[in-house]
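A.B. asks: Provided below for reference: sequence and predicted model.
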Amino acid sequence: MKKLSARRRHPLAALVVLLLALAVTGGLYAAFAPADKAQAEDTAQSLAIEEGKKLYAVGCGSCHGTGGQGTSDGPILVGVGSAAVDFQVGTGRMPAQQPGAQAPKKPKVYTQAEIDQLAAYIASLGAGPIAPTEEQYDPKGANIAKGGDLFRTNCAQCHNFTGKGGALTGGKYAPELDDVTPKHIYEAMQTGPQNMPSYPDGIMPEQDKRDIIAYLQTVGGEKAESPGGFELGGLGPVSEGLFGWVFGLGVMIAAACWVAARTAKAKKS
């Protein structure tokens, strides 16, 4: 006991205890802490980029160049970001079937996992808009009235005020938006596909984009109800004016003829 007490009073005893405590703490942390989580994520991202590069070489490189530098048949992809890839490939516009004024929407060729791999590879070529999360494009609780104002101000010139689409110059067109998913609407606003201008968050914040999505879901789609009554195809003042002109003027002419006939009959009697 005397020897043990003497060792406890030794000047280096506290240092030895501290070193042992640090060793035990480090060992426990190495054993139980998720130290490999970041490394695993980096490995998964690297694998996604590698697989995306293979898919790109087969399906995209002939038009956009082997490194996304672009060719006479396809634009440069450096800096377009993962959002543009998810939109273009997720809506079936890419790979394009044939050259034309505009790439139409069609059934997608790749699975969502393959689209994510392609997006990872394109994103690795240069920084660009990132594909949004569900929280960013979810319209739940959004301001529909404000979304309508924003849509009519920024989008109705091409897409019509209820998203029914319309013709543009040179054989191009603004597509109908009834069956477009919230994610793809958000990505289109982010990236500005084809003739559409882009609206990054610095110009149009996330909340404004959600408001627009909520408005489109209210006025478009099979289950949508027109708050203003019979929508006459939702084509705007042209169809409404034609309806008013044909039927309204027709009723007025019929009424005038009836009044004239009654007046003539009264005079004869």
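C.D. replies: Done, it's in. Residues are numbered from 1 along each chain as shown.

A.B. asks: C-alpha from now on. contacts and neighbour counts both.
C.D. replies: Will do.

A.B. asks: where do the helices sit along this protein?
C.D. replies: Assignment of helices within the chain using DSSP state H yields the ranges 2-8, 13-32, 37-59, 61-64, 81-90, 112-125, 134-137, 144-154, 156-159, 182-191, 206-219, 237-243, 249-268.

A.B. asks: Comparison target below:
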Amino acid sequence: MRLLNRTAGRLSRHRRGPLAGLVVLLLGLLISGSLYTALAPAQADTQASETEQVAHGKKLFLASCAFCHGKNGEGIPTVRDGYQIGPPLAGVGAAAVDFQVGTGRMPLTQPGQQAPRKPVVFSQEEIDALAAYVASLGPGPAIPDESDYSIEGLSEEERQEAISRGGQIFLTNCTACHNFNGAGGAMPRGGYAPNLHDVEGKHIYEALLTGPQQMPNFSNGNLTPEEKRDVIAYLGSIRETPEYAGFTLGGLGPVSEGLFAWVVGIGGLVVGSVWIASHTTRSKKSKVNA
């Protein structure tokens, strides 16, 4: 017991000594320096990589996009007030770039009411660089992760519930343009709602988030990320469902079905009636002549 008291007394005297504060300071600097050495290089490498990606994206942008969107993404107005060759890109976010360039809509071949889907021009690495550069112009929606639009991690019961919820959301908000099974349709002023049957889930999520062309954007305040995921799950279930009803007529619903009924159905009845009437008349004439 006396030994412990003596040891404690010595430690107490050393703590109050003039060198104790210096030792503690040196020990703190050593620990903080070691942590910085361990962590700082990784952060520096990440920042350098992001800077290089943005610089690469800017070069691609100046070569392929600046003609319409301006050298700094400010947009280029036309002679007519309120019209622009290319809109400003500050604030559209990386998601808009990934959608437009990843589906081949951009670069635009020629001006028109709507940018059609085309073969993709850039590689995924170049698309990521362009998206990083545009994202650096102003804050905007980021490119979603696979977990945002996929239901792979859900159980079968949860998947069916997600598909059911997505169907209700789609029928409420989307069928006016894309019709009930996502086959697309005509829009005012020369536009159209595209077919969604072969569109990737990531691009559907980005379209909901950014609102390309005449489509309204559904922010997370309008549709939560889970609801967007459910809509994508519903569209995926449509693609996987076999058609049992014979001719689908493009899946366009009452428009194509009504046109088919008028042209083929009623048209066939008219032709059949004319044919019967003409042959009946000829048979009566032949009897009279006999």
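C.D. replies: Structure received. None of these values were measured; they are calculated from a predicted model.

A.B. asks: TM-score for this pair?
C.D. replies: TM-score for the superposed chains, counting by TM-score structural alignment, normalised by the length of structure 1: 0.80, backed by 242 aligned residues with a CA RMSD of 2.8 Å.

A.B. asks: re the thing from before, right, and the helices of structure 1 - which one's nearest K106 of structure 1?
C.D. replies: For the helices of structure 1, proximity to K106 of structure 1 was assessed by CA to CA; helix 81-90 is nearest, at 9.5 Å.

A.B. asks: who's in contact with A13 of structure 1?
C.D. replies: A13 of structure 1 makes contacts with R7, as judged by CA atoms under 8 Å, 6 or more residues apart in numbering.

A.B. asks: now for the helices of structure 1, which one comes closest to K172 of structure 1?
C.D. replies: Nearest to K172 of structure 1, of these and by CA to CA, is helix 156-159 at 10.8 Å.

A.B. asks: Would you mind listing the buried residues in that closest one?
C.D. replies: A156, C158, H159 (16 or more other CA atoms under 10 Å).

A.B. asks: Give the aligned equivalent of V231 of structure 2 in structure 1.
C.D. replies: In structure 1, the residue matched to V231 of structure 2 (TM-score structural alignment) is I212.

A.B. asks: er, V101 of structure 2 actually
C.D. replies: In structure 1, V101 of structure 2 lands on V89 (TM-score structural alignment).

A.B. asks: What separation do you get for the aligned residue in structure 2 for G236 of structure 1 and T46 of structure 2?
C.D. replies: In structure 2, the residue paired with G236 of structure 1 is G253, using TM-score structural alignment. Applying CA to CA, to the nearest Å, the value for G253 of structure 2 to T46 of structure 2 is 51 Å.

A.B. asks: about what we covered before: is it true that the match of V101 of structure 2 touches I115?
C.D. replies: Yes. Assessed by CA atoms under 8 Å, V89 of structure 1 is found in contact with I115 at 6.7 Å.

A.B. asks: Let's have the helices of structure 1 in CSV, adding distance to A167 of structure 1.
C.D. replies: Shown next, in CSV, are those (distance: least, CA to CA, whole Å):
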stretch, distance to A167 of structure 1
helix 2-8, 90
helix 13-32, 61
helix 37-59, 30
helix 61-64, 27
helix 81-90, 20
helix 112-125, 30
helix 134-137, 27
helix 144-154, 17
helix 156-159, 8
helix 182-191, 18
helix 206-219, 19
helix 237-243, 14
helix 249-268, 29
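
A.B. asks: between those helices, which one is nearest to L168 of structure 1?
C.D. replies: helix 156-159 (7.4 Å).

A.B. asks: what's the matching range in structure 2 for the closest one?
C.D. replies: The aligned range for helix 156-159 of structure 1 in structure 2 is 175-178, by TM-score structural alignment.

A.B. asks: ok, back up a step: what sits against the match of G236 of structure 1?
C.D. replies: Taking CA under 8 Å, 6+ apart, we find G253 of structure 2 in contact with N179, F180.

A.B. asks: picking that back up, for V89 and I115 of structure 1, indicate the residue with more neighbours.
C.D. replies: V89 (25 against 22; other CA atoms under 10 Å).

A.B. asks: show me what contacts that one?
C.D. replies: So V89 of structure 1 contacts P95, K108, V109, Y110, I115 (CA under 8 Å, 6+ apart).
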